[in-house]
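Colleague: build me a structure from this.
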Amino acid sequence: MTSPSQAPAPGLVAAFRALHHDRAPEDPLVLPGPWDAGSARVFVEAGFTALATPSAGVAASLGYEDGATPPDEMFAAVARIVRVVSTGDRPVPVSADIEGGYGLAPAELVERLLDTGAVGCNLEDSADGALKDPHRHAEWLAEVRAAAGERLFVNARVDTFIRGVADPAEAIVRARLYVAAGADCVYPIGAPPEAIPALRAGIDGPVNVGAAPGGAAKLAELGRLGATRVTFGPGLQRQAMAAVREGAARLRS
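Modeller: Below is the predicted model of the structure:
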């Protein structure tokens, strides 16, 4: 476990939470996903004001399949990312994708996450390829919120779209339960662009939309559709690895 001295300052958590509110529709919060300390430094040097780690990208960087990273290694990777962007006068907040919480009790999960220095987390509502009962998951999220207080920004992932439920109404039902349980933001992962306006209309609070890496025009359009923030999952890590493969191929040729 990392040292508790790395816990984020309350002001940094509040600043990260504030980034999700009072945004112009064409200006969603864009959070690149660093997979290691080096990529985190690159994103900060490019001018991004906050970051959100992708569990799949971190897993790939550590040599694991998505979902197979041991929790100790995931927390250690997040701590390394936080460390390199927390130096100087303007530390950059980092939210961490910690999948389904690794079976840890809410209080232990919160403390381990705070020990990394992260200001927030993603928590997903499916396991082993199946959706969890939304009411029980909401109760669990409420326990996480109670343990964290205002010390963490909780992004509740809604997995209906990636589990074969195309109707936005089901995602909205789950999202409302999670917001009522204390989630700061909801993330209907895999939602197609045409579903975003309905999600925006039916959900009270920030909405995270996933996207493939793209330019400013694409990001602005997602904002106009209703996205509060945009993340990329492992897309940036995979893009970087594609460049590595091309370089390796040139060396072999």
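Colleague: could you use CA atoms for every contact and neighbour count after this?
Modeller: Will do.
Colleague: A helix includes R157, no?
Modeller: No: read with DSSP: H, G, I helix; E, B strand; the rest coil, R157 is strand and lies in no helix.
Colleague: and the helices in this structure, which stretches?
Modeller: Using DSSP state H, the helices of the chain run over residues 10-18, 37-45, 55-62, 71-85, 106-116, 134-148, 168-180, 196-202, 216-225, 235-252.
Colleague: could I get the ones you listed as a markdown table with distance to S95 and mean neighbour count?
Modeller: Listed next are the helices of the chain as a markdown table, based on distance: least, Cα to Cα, whole Å; neighbours: other Cα atoms under 10 Å:
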| stretch | distance to S95 | mean neighbour count |
| --- | --- | --- |
| helix 10-18 | 9 | 16 |
| helix 37-45 | 12 | 17 |
| helix 55-62 | 11 | 21 |
| helix 71-85 | 9 | 21 |
| helix 106-116 | 10 | 21 |
| helix 134-148 | 14 | 19 |
| helix 168-180 | 18 | 20 |
| helix 196-202 | 22 | 16 |
| helix 216-225 | 20 | 18 |
| helix 235-252 | 16 | 13 |
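Colleague: right, and those helices - which one's nearest L123?
Modeller: Proximity to L123 (Cα to Cα) singles out helix 134-148 among those, at 8.5 Å.
Colleague: what is that closest one packed up against?
Modeller: helix 106-116, helix 168-180 (3 or more Cα pairs under 8 Å, 6 or more residues apart in numbering; DSSP states H and E).
Colleague: I'd say L141 and L177 touch.
Modeller: No: contact criterion Cα atoms under 8 Å: L141 and L177 do not qualify, at 9.7 Å.
Colleague: which residues do these two both contact?
Modeller: By Cα atoms under 8 Å, 6 or more residues apart in numbering, L141 and L177 have no common neighbours.
Colleague: A147: which of the helices and strands packed on helix 134-148 is closest?
Modeller: The nearest among the helices and strands packed on helix 134-148, by Cα to Cα, is helix 106-116 at 5.3 Å.
Colleague: and this one, please, so the two structures can be compared:
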Amino acid sequence: MARAICSSCGLRSQHCQCRLEVSTAGNTNGDDVERASKLSRASFCRIYLVTAITVSGFCISVFFWVQALTYARPSCHLEVLVDSFSISNVSNATADWNVSFVTRSPGNNCKVSLHTIKARLIRGGNLISESFTPDYFGKLVKGQMNEPLSYAVFKMVATTTQVNGLVWDLRVNVVSRFYVSGLSYPDQGFLNVNCDGIPVNFTVDSTGSVKGSLLGRMRPCEYLVRSNYTDTTF
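Modeller: Predicted coordinates:
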């Protein structure tokens, strides 16, 4: 029997089954699958790389944004000074010595209030007197903080007329609660204040009462800021 010529492939094949073309077509489809697989892996790598770069850039942007907010936060430049000195409640041999403080915040609009908790009065390395506000912490816990006490009162300090005309250099150590307002971020904490070299001039008036006053201008103080009051010894 004569074999027909397949018009599709030009080969002599029974029943016109062009096995060569079928085989070739099969190889072609295999190449396409392999090429598609390679393209898929390359696309995945590109997508992964772009995603990693995007996430990293976002994290870096958030980090610098937080840092900028932290450093851009308004703050107070606080100055603490001894404003005045006075003597009151004079008795035969004792009197109350009063040291007044003032706070300043040059260059900004923040307002600072002080509430003295503890104070020490020292002369020549010797402790003359100390004061303490025992009910302050109870008021703080109850949320009934009274008016700011920006002064220290040393009660019943030995005082005689022999100090007439003398100038003493005193030192005052103070633990004070502070509260800052007038900012977007109000703040509060404790100050350990050291006021050294406070010149006090003593005089005696015609009635025999001892007077004391700060000699010269206000005296600046040094301080340390604490978020919590932990010093139980002072």
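Colleague: overlay the chains and give the TM-score.
Modeller: After superposition, the two chains reach a TM-score of 0.23 (TM-score structural alignment, normalised by the length of the second structure), with 87 aligned residues with a Cα RMSD of 5.7 Å.
Colleague: coming back round to it: reformat the helices of the first structure as JSON lines; add distance to N208 of the first structure.
Modeller: Shown next, in JSON lines, are those (distance: least, Cα to Cα, whole Å):
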{"stretch": "helix 10-18", "distance to N208 of the first structure": "13"}
{"stretch": "helix 37-45", "distance to N208 of the first structure": "19"}
{"stretch": "helix 55-62", "distance to N208 of the first structure": "16"}
{"stretch": "helix 71-85", "distance to N208 of the first structure": "20"}
{"stretch": "helix 106-116", "distance to N208 of the first structure": "20"}
{"stretch": "helix 134-148", "distance to N208 of the first structure": "17"}
{"stretch": "helix 168-180", "distance to N208 of the first structure": "11"}
{"stretch": "helix 196-202", "distance to N208 of the first structure": "10"}
{"stretch": "helix 216-225", "distance to N208 of the first structure": "10"}
{"stretch": "helix 235-252", "distance to N208 of the first structure": "16"}
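Colleague: of all the ones you listed, which one is nearest D97 of the first structure?
Modeller: Across the helices of the first structure, D97 of the first structure has its closest neighbour in helix 55-62 (5.3 Å, Cα to Cα).
Colleague: which secondary structure elements does that closest one contact?
Modeller: Using 3+ Cα pairs under 8 Å, 6+ apart: helix 55-62 of the first structure touches helix 71-85, helix 235-252.
Colleague: returning to that earlier point: what's the closest of the helices and strands packed on helix 134-148 of the first structure to A243 of the first structure?
Modeller: helix 106-116 (29.8 Å).
Colleague: run through the neighbouring helices and strands of the closest one.
Modeller: Counting by 3+ Cα pairs under 8 Å, 6+ apart, helix 106-116 of the first structure packs on helix 71-85, helix 134-148.
Colleague: now render these as CSV, adding distance to V173 of the first structure.
Modeller: Output for those, formatted as CSV (distance: least, Cα to Cα, whole Å):
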stretch, distance to V173 of the first structure
helix 71-85, 30
helix 134-148, 9
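Colleague: any idea which helix or strand carries G30 of the second structure?
Modeller: helix 19-72 (DSSP states H and E).
Colleague: just the buried residues of the following helix or strand past that helix, please?
Modeller: Sequence-wise, the next helix or strand downstream of helix 19-72 of the second structure (DSSP H and E) is strand 79-88. Within strand 79-88 of the second structure, the residues scored as buried using 16 or more other Cα atoms under 10 Å are 80-88.
Colleague: can I get those in TSV including distance to K118 of the second structure?
Modeller: Formatted as TSV, these follow (distance: Cα to Cα, whole Å):
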residue	distance to K118 of the second structure
V80	16
L81	17
V82	16
D83	18
S84	18
F85	17
S86	18
I87	19
S88	19
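Colleague: and which of those residues is nearest R46 of the second structure?
Modeller: Relative to R46 of the second structure, the closest of the buried residues of strand 79-88 of the second structure is V80; by Cα to Cα it sits at 61.5 Å.
Colleague: separation between the closest one and V50 of the second structure?
Modeller: For V80 of the second structure, the distance to V50 of the second structure equals 56 Å [Cα to Cα, to the nearest Å].
Colleague: what's the answer for F137 of the second structure, then?
Modeller: Taking Cα to Cα as the measure, F137 of the second structure and V50 of the second structure are separated by 58 Å.
Colleague: what about L114 of the second structure, neighbour count?
Modeller: For L114 of the second structure, the count of nearby residues is 24 (other Cα atoms under 10 Å).
Colleague: other SSEs contacting the helix or strand hosting it?
Modeller: Taking DSSP H and E as the criterion, L114 of the second structure maps to strand 111-123. If contacts are counted by 3+ Cα pairs under 8 Å, 6+ apart, strand 111-123 of the second structure sits against strand 94-104, strand 126-132, strand 151-158, strand 167-181.
Colleague: still on that earlier bit, for the helices and strands packed on helix 106-116 of the first structure, which one sits closest to E246 of the first structure?
Modeller: Of these, nearest to E246 of the first structure by Cα to Cα is helix 71-85, at 26.1 Å.
Colleague: show the end-to-end separation of stretch 156-176 of the first structure, please.
Modeller: Using Cα to Cα, the end-to-end distance of stretch 156-176 of the first structure comes out at 11 Å.
Colleague: about what we covered before: nearest to G235 of the first structure, out of the helices and strands packed on helix 106-116 of the first structure?
Modeller: Closest approach to G235 of the first structure among these (Cα to Cα): helix 71-85, 17.5 Å.
Colleague: hey, what's the angle from that closest one to helix 55-62? Just curious.
Modeller: 90 degrees (axes from the mean of the first three to the mean of the last three Cα atoms, to 10 degrees).
Colleague: mind checking the end-to-end distance for stretch 42-56 of the first structure?
Modeller: By Cα to Cα, one end of stretch 42-56 of the first structure lies 19 Å from the other end.
Colleague: rewinding a little: nearest to V210 of the second structure, out of the helices and strands packed on strand 111-123 of the second structure?
Modeller: Nearest of those to V210 of the second structure, taken as Cα to Cα: strand 94-104 at 8.6 Å.
Colleague: list the buried residues for the closest one?
Modeller: 94-99, 101-103.
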